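[1] take this sequence and fold it.
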Amino acid sequence: MSVQTWTWILVGVTFALYFGIAIWARAGSTKDFYVAGGGVSPLANGMATAADWMSAASFISMAGIISFAGYDGSVYLMGWTGGYVLLALLLAPYLRKFGKFTVPDFIGDRYYSNSARTVAVICALIVSFTYVAGQMRGVGIVFSQFLQVDITLGVIIGMAVVLVFAFLGGMKGITYTQVAQYCVLIFAFMVPAIFISIQMTGNIIPQVGMGGTLEDGTYLLDKLDTLHTELGFKEYTQGSKSTWDVFAITFALMVGTAGLPHVIVRFFTVPKVKDARKSAGLALLFIAILYITAPAVAVFSRTNLIETVRDQSYTDIPEWFKNWEDTGLIAWSDKNGDGKIQYVQGSALVGKKPEFLEGRGVYGERLISNASDATNELYVDRDIMVLANPEIAGLPNWVIALVAAGGLAAALSTAAGLLLVISTSISHDLIKKQLKPNISDKGELRWARASILVAIVIAGLFGIYPPGFVAAVVALAFGLAAASFFPAIILGIFDKRMNKQGAVAGMVVGITLMLGYMIVYKTGLIGIMDPLPPSDWWFGTSPEGFGTIAMCVNVVVSLVVSRMTPKPPKDVTDMVENIRIPSGAGEAAQH
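    As a prediction, the model looks like this:
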C-alpha cells in the first residue's frame, strides 16, 4: 500500500481511539473537568504527563535541533529532562498537598491577593498560547505532507479533534487520551530509530548504534565529523558555546520546565501526595525513552541527509526531496547553474522562508536566495529531520505513516493540555475566583467549555496565520515560566516571610525583563529593527539562557520587597507550614 493509504489507516484508527476515550471519560463536574476527579493512578498520570510534555517540538524538532547543533544540542536534553527532577523533589508533592486546581489558584491563595492571581493568569495565557500555536501549525504540516490536504484544512481537522476530547472530557478525557497518545508517539519514534540503527550499524539499540561502526569499519560519529568538516561546518561532536551560556540555557530550561502550568497541573489529578511524587518519577522515565533516543536519531538523519543530497543532480534526486519541497521545509536554488545541489556552510535564505515565496526555477526548485556572495544552495529546516527520516532511509511505507501518526499524537496531546490551562485560567481563576464567586458548579463548567471553544479558535488562527516570530517565542515560554512562576512557587513553599507585594513585584519584573530581552535580541522590534547581534548579549548570555538571569532578578526583587513590606497574615504562614510537613499528607487527598 502507498504511504498515503497507510497514513489514513493509522491516523483513522488512532483518532477513533481518542474519540472513544473522550466519550467514555466525559466530565460531569468541575473536579472531573479540572483535575480528572483527582483519582488518576500514578502510572496513568506519568504516561499522561509524558505525553503532555512531549509536544510536536519534542517529537518533530528535538532530533532536528540536535542534528544541526551537534554537541551544543545537549543543553536541551539536560534542561528539559532535568526539570522533572526539580518537579519531583521540589514542587509536585507540595503543590499536590496544597490541593488547588491550577498554578494561578496556588499563587492567588498563597499570596492572599487577586492581583497576584491575575498576574499569574496572564503568564499562563501567554505561555499556553505560545505553545499551542506551534502545536496546531505542526498538525497542519503533518496533514499537508502525509494526507495531501491543505495546511489550513489540516489545522481545522486538528482543532476539531482536540475540541472533542477537551470539550467533552476536560482533564479526565484529556488524561486518558494522553495515555493512548503516549503509546502511539513513543512507538512511532522508536520503530524507525531501531530500523535505521540496524540498517546503518547492525545494532538493534539506537543508542549503541550511534556509537557503533559502519560496514567499512568507520565509527559513525567519526564519519559525521568528517562530512561536517568537508562541508565547512564545525565538527558534529565539537561544542562552540561558552561554559556559562551552556549552564544558563540548561538551567533556564530546567526551571522553565518545572514552572510550566500545563505540566504542574497534572500533579493535582492523583489521589495522594506520594502519588504525585511517583507520577513525576514515572514521567521522567517515560520521557527519557524518547530523549535518550533523540541524539541517535539526530546522528542517523544528519548522516543520511548529507550523503543523499550533496553534489547530487536535481534530476536524479529521490522522490522524497521533491515531495517535501511543497511544505517549505527543504528548498534548493541552483546558484551556479550546474544542476547539482551544493550543500555547504552558509545561509541559503535571504528574507522570508520559502513557504512564503512563490514561483519555481528551471529544475522545479523553490526560489530562495540568489545572493552571489553565498555558495550554499540548500535550505533544510530542522523539522524535516524526524518527519522525513524514514523516507530518506528507504524504510517501509507503514513506518513512514507511523511517524505521521506519532507526530499528530504528540501535537494533539500537548495542545489539549495547554487548552485546558487556558480554560481553567479563565473559568476558575478569573470567573469563579474574582468576577462571579457565587457561580454554580454547572455554570462554571459551562464557562470552562466556552473558554476551550474560544481558545481553540484562536489557536487555530495562529496555526493558519502564524506570526513571523512564533519560532522565536517558543524559547520565551521557558524563559517566561522560569522568570515568573518558578520563583513565586518555590518561595511560596519554602519562605514563610514571602508576601504578596514581593511575589507580584518579582513576577512583574521577571516577565518584563525576559520579554524585553527576547524582543531585542531574538525577534527584534517587528518592522522597526532587526534583532541585535550576539556580540551585544548581556554577559555573553543567549536569549535562550536569559531566563536564568531574569529568574535570579525575580528572586532578589521578591526577597527585598517582601522584607520591606508587612509580613503575611498568620493564617497564611500556618498554611505554608502545613504544606511543608510530611505527616498528614494522607489527609490532603480529602481536599
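[2] when you work out contacts or count neighbours from here on, use the C-alpha atoms and nothing else.
    OK.
[3] now do the strands in this structure.
    330-332, 378-380 (DSSP state E).
[4] off-centre distance for the first one?
    Relative to its parent chain, strand 330-332 has a centroid offset of 25 Å by CA atoms, centre = their mean, to the nearest Å.
[5] could you do the last one as well?
    Centroid separation between strand 378-380 and its chain, computed with CA atoms, centre = their mean, is 24 Å.
[6] any idea which of the strands of the chain gets closest to K97?
    With distances scored as CA to CA, the stretch of the strands of the chain nearest to K97 is strand 378-380 (47.5 Å).
[7] ok, back up a step: mind putting the strands of the chain in CSV, distance to F33 and mean neighbour count included?
    Formatted as CSV, the strands of the chain follow (distance: least, CA to CA, whole Å; neighbours: other CA atoms under 10 Å):
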stretch, distance to F33, mean neighbour count
strand 330-332, 42, 25
strand 378-380, 42, 21
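[8] quick one, which of the ones you listed is nearest to L282?
    Here strand 378-380 is closest among the strands of the chain (CA to CA), at 35.5 Å.
[9] the closest one packs against which elements?
    strand 330-332 (3 or more CA pairs under 8 Å, 6 or more residues apart in numbering; DSSP states H and E).
[10] let's compare: structure for the following, please.
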Amino acid sequence: MSAVAVTPSWRLHACLLGVWFAVSFGTAFFARDLQFLVAGWPFAFWMTAQGAVLVFVGIVVAFAWVANRRDTTPLGFDLVTYTHSKQKLHRRFVAYVAGLLIFLLALAFAERLGLARHWIAAIFLTSTLLLYALIGIYGRTSDASEYYVAGRRIPAFYNGMATAADWMSAASFISLAGGLYLQGFSGSEAQPGGLAYVLGWTGGFCLVALLVAPYLRGMGLYTVPEYFDMRFGGRWPRLIAAGAAILCSFTYVVAQIYGVGLITSRLTGVHFEIGILLGLGGVLVCSFLGGMRAVTWTQVTQYVIIILAFLIPVSWLAYKQIGNPFAPLVYGQQLEKIAVLEQQLLKSPAEQAVMAEYARRAKEFETKLLDVDAALLNHRQELRAKLLALGDQKADDAHAVALRRELAAVPKDSATARELWTRARADNLERAQPLGGLPLHSLPYAGDPTGDAQAKQAFDTSRLNFLALMFCLMAGTAGLPHVLTRYYTTPSVAETRNSVAWSLVFIALLYLSAPALAVLVKYEVMAHLVGQPFDNLPAWISQWSKDAALLSVADVNGDHVLQFAEIKVGADFVMLASPEIGGLPYVVSMLVAAGGLAAALSTADGLLLTIGNALARDAFSAQGSSKAQDMRRVMWSKFALLVVALMAAYAAAQKPAGILHLVTASFSLAAAGLVPVMVLGIFWKGTTHAGAISGMLSGLGITVLYMAINNPTLRSYMGLEGRGLWWGIQPMSAGVFGFAFGTVVTIVVSCASGRKRANGILA
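    Here you go, the predicted model:
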C-alpha cells in the first residue's frame, strides 16, 4: 500500500473556501434582504436554488485544474494503456445508452399497440434487476484490491458518474422534489428544509474536493477507518471510526431499503415487505459477489437510468406549461404565478371554510384528550346506537358498512386512543393553517424580522435552523465513508480531483432540476386542480390516493369542489406521480419507478459494502497484509454485508420514519463523528492520538444525546416536560453541536497531551 504526499496550496484553499462560504452561508443569511427581481426571478431564490450550485461546480473544477497543473507526482500508471482502456469504455458506454433508449422506445411503441401495464412493469423490473445481476456476476472477485477499491483503475469520468449514482439516493430522487413542494424555500420554524438540501448536498462536495478526498487517496487506503489507524496509530481511533461509519451508514441504508420496498411494490403490486426482499436481491448480487469492482459499473448503468427518469418528466412539464423543455432555465415564470395564486387562496372564502372545519376537528380531538376513557366509551356507544337505529333491514346499506368499519377502527384502549388522537389533533391544527400549513413557496424563513417580538423570534429560529441543517449536510457529505471510498478507486490523486469535479457536474443535473419539478407540480395543482368538482378530477387522483401516505383528498367543507387545503401530499408523491400529472405514457411512469429503484439500490450497494468492510476489515480483523489474510478479510466482509443487509431490511420493514429524516440523521452523525478529527489530522500535525479519540467520542456522544432527548417517544417515557431544544435547533441538525464540541475537544486534548506529535500526512 503505497502513500503519496499531497501538499495543500494554502492561498488557493483559502480563496476557494471564502467564495464557497460567501455564496452559501452569505446568501442564506441575507436571503430575506435579497428579494429583488432579476429577469423575473426573486434573486435569493435563484441564487440558492441554482446560482450557488453553479458556483460550487466552478470551485471544484477550478481547484482540480489548478492543483493538477501544480502536481508533479508521477502518474503511477501507463498513460497510453490507460487512454486505450478509456476509449474502449467510452464505446461500451455509448452502446449501453443507445440500447437503453431503443429499449424505452420499443416499450412505448408496444404500449401504443396495447401491451398491458402489468407486463410493462414486469419487463422493467426484470430487465433492470437482471442487468445489475449480470454486472455483479461478471465482476465477481475475491482479490482484495478489486473487492475494496476496484483495482484503482476507474477513470475520473466514470467514477464521477458512479459517485453521483451512489450519492443520489432515494432521498434525492424520490423525496427531494416533494420536500421542496411542501417546504418551499426554507420550510417552517419547526421543520426546516427546502433549499437547504440543495445547498447542503452540493456545497459539501467543495469540502470533499478541497479538504478530504485527494489527501486520503494519496495514502493508498482501502477503507476510511484505516486513515485513523495510519494517521494516529493504535487500535482505538480505527475502532471508533469504524463504529461511526457503521452507525451513520446503517441509518442511511435503512432509508434506502425503505425506498427499495416502496418502489418495488409500486412496480409489481406486491406487498411492501416482499418488495424489500425482491429489491434486496439486486443489491446483494452486485455488492456480495464483486464488491467495489461490480458496484462501480452497476452504479454507472444506474446513473443513466436515474437521470433519464428525472429529466424526462420535468422537461415535459416545463414544455407543457411554458413551451420550453429546459426547466431549470424557465421555471421562474411559474414561481411568479404561484405567488399570485397563493395570495388568491389566502383570501378565498372556500379555503377559509376548510380551515375552519379543520380547526373544529382539532378542537374536538382536544376535548377528547381531556378525558380519554370517557371519550372512548362515548364514541363506541354513539356508533353502536347509530347502527342500532339503522335496523336489520338496512344491514347491507353502505352507511351501515361504513359505521361498522368505523367501529372496528376505534382504538382498543386509552393509551392507543391518546396516541392516535394526539396525532390527529396536531395534523388538523397544521391543516387549519393558511395554504394547508404550507409556507409561501419563495419566501425565506418563517416569521417577520420587522414584526413583533414573536414574529422576530420565529424568523431568527427559522433562519438558524436553515443554516444549521445546511452546515450538517455539507460537513456530513465530507465525512460519509461510502462516498469517500469511491475516490480510492481512481488511478491517481490528480484523477481523484477530476473525479470529484465530474461527480458534482453529474449531481448538479438533478439538483438543478428538483426545485423546478417542485414548482411545476405545485403550479399544476394550484392552477388546474384547485376549483375543480370532485367528479371531474383526473384518474390519477383516485389511483394515488389509495395510499393516504402519498396523497389524500377529501371534501372537507362539503361543497363538492376541491380546495387546496383539502389536498394532502406526501413528499414521495411529487416525483413518483410526475409522469401521470404531465399526461405522459405509462412507460415513463415505469421509467421513473425504475429510476427510483436504481437510486435506492445504487446507494444501498455502496453503504452495505462500507458497513461490511468496516466490520470485517476495521473492527474485528487481525492486523497483517498477507494474501491469505486479505482473502479471509474479503470473505468476512461478504458475510458481514449479508447479515447487515438482512438487519437493515427488517428495520426498514418497520417504516421507522420518512426517507429524508433518516438520511439527514446520518449526515449529522458523519459530520460530528468523523469530519473534525479527519480534517484536523490532515491539516494540523499537532493532532494527537488522545485528541482524536476524545474528539470522535465527544462529537458522536453529543449528537446522539441531542437526538435522543428530543425524540418524542423517549421524552414521554422519561417523563420530560416541554422541549429539549438548544437555541431552537431541531434534532435533525444535531451534528452542528457534535461538530463544534468534537472540534474543540480534539484541539484542547491534542494541545494538552502532546508535545509528542503523531506521524502527520504533512510532516
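[11] and A405 of the first structure, which of the strands of the first structure is closest to it?
    Here strand 330-332 is closest among these (CA to CA), at 21.3 Å.
[12] show me what that closest one is packed against.
    helix 319-325, strand 378-380.
[13] how close does it sit to the second structure?
    Compared with the second structure after the fit, strand 330-332 of the first structure shows a mean deviation of 2.7 Å (mean CA distance after the TM-score superposition for the first structure).
[14] residues contacting N203 of the first structure?
    Counting by CA atoms under 8 Å, 6 or more residues apart in numbering, N203 of the first structure touches 197, 209, 212.
[15] any chance of these in TSV, plus neighbour count and distance to I60 of the first structure?
    Shown next, in TSV, are the contacts of N203 of the first structure (neighbours: other CA atoms under 10 Å; distance: CA to CA, whole Å):
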residue	neighbour count	distance to I60 of the first structure
S197	23	19
G209	26	21
G212	18	24
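[16] related to what we said a few turns ago, now distance to R117 of the first structure too, for the strands of the first structure, in JSON lines please.
    Converted to JSON lines, the strands of the first structure look like this (distance: least, CA to CA, whole Å):
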{"stretch": "strand 330-332", "distance to R117 of the first structure": "44"}
{"stretch": "strand 378-380", "distance to R117 of the first structure": "43"}
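[17] A588 of the first structure: which of those is closest?
    strand 378-380 (51.5 Å).
[18] mean shift between the closest one and the second structure?
    Mean for strand 378-380 of the first structure is 2.9 Å (mean CA distance after the TM-score superposition for the first structure).
[19] G279 of the second structure matches what in the first structure?
    Aligned counterpart of G279 of the second structure in the first structure: G158 (TM-score structural alignment).
[20] how many residues are close by the nearest residue to its match once chain neighbours are set aside?
    Using CA to CA, 6 or more residues apart in numbering and skipping the chain neighbours, the partner closest in space to G158 of the first structure is V139 (6.3 Å). V139 of the first structure has 28 neighbours, counted by other CA atoms under 10 Å.
[21] contact partners for S115 of the first structure?
    Contacts of S115 of the first structure by CA under 8 Å, 6+ apart are 108, 504.
[22] and it, what's its match in the second structure?
    For S115 of the first structure, the residue aligned by TM-score structural alignment is W236.
[23] circling back: the match of G279 of the second structure contacts R137, correct?
    No. Look at G158 of the first structure against R137 with CA atoms under 8 Å: they stay out of range, at 9.4 Å.
[24] quick one: the residue nearest to the spatial centre of the second structure and K756 of the second structure, what's the gap?
    Central residue of the second structure (CA atoms, centre = their mean): A171, 2.9 Å from the mean position. A171 of the second structure sits 45 Å away from K756 of the second structure, going by CA to CA, to the nearest Å.
[25] just the strands from the stretch 1-150 of the second structure, written as ranges.
    Ranges of strands within the stretch 1-150 of the second structure are 37-38, 41-42, based on DSSP state E, counting those that start in this stretch.
[26] mean neighbour count, the ones you listed: which tops it?
    Neighbour counts (mean count of other CA atoms under 10 Å) averaged over each of these peak at strand 41-42, with a mean of 20.
[27] now the residue opposite K172 of the first structure in the second structure once aligned, nearest residue through space, not along the chain?
    Taking TM-score structural alignment, K172 of the first structure has R293 as its aligned residue in the second structure. Sequence neighbours aside, A150 is the residue nearest to R293 of the second structure in space, at 4.1 Å (criterion: CA to CA, 6+ apart).
[28] report how many residues lie close to the aligned partner of the one you found in the first structure.
    A150 of the second structure maps onto A36 in the first structure, with residues paired by TM-score structural alignment. Neighbourhood size, A36 of the first structure [other CA under 10 Å]: 27.
[29] sorry, back to before: D630 of the second structure versus the match of S115 of the first structure, what's the distance?
    From W236 of the second structure to D630 of the second structure the distance is 21 Å (CA to CA).
[30] again, but for K88 of the second structure
    In terms of CA to CA, K88 of the second structure sits 31 Å off from D630 of the second structure.
[31] cool, T603 of the second structure as well?
    Taking CA to CA, one finds T603 of the second structure at 25 Å from D630 of the second structure.
[32] mean deviation, the longest helix anywhere in the first structure versus the second structure?
    As assigned by DSSP state H, the longest helix anywhere in the first structure is helix 151-201. Taking mean CA distance after the TM-score superposition for the first structure, the mean distance separating helix 151-201 of the first structure from the aligned residues in the second structure is 0.6 Å.
[33] how about the contacts made by T573 of the first structure?
    496-497.
[34] would you agree N304 of the first structure is in contact with G394?
    No. Contact criterion CA under 8 Å: N304 of the first structure and G394 do not qualify, at 10.3 Å.
[35] who has more neighbours, the two?
    Shown here are N304 of the first structure and G394; by other CA under 10 Å, N304 has more neighbours (17 against 14).
[36] how about the more buried one, what's its match in the second structure?
    Per TM-score structural alignment, N304 of the first structure is aligned with E524.
[37] and for its match, nearest residue in space, chain neighbours not counted?
    E524 of the second structure's closest residue in space is I581 (CA to CA, 6+ apart), at 7.8 Å.
[38] okay, now that neighbour: neighbour count?
    19.
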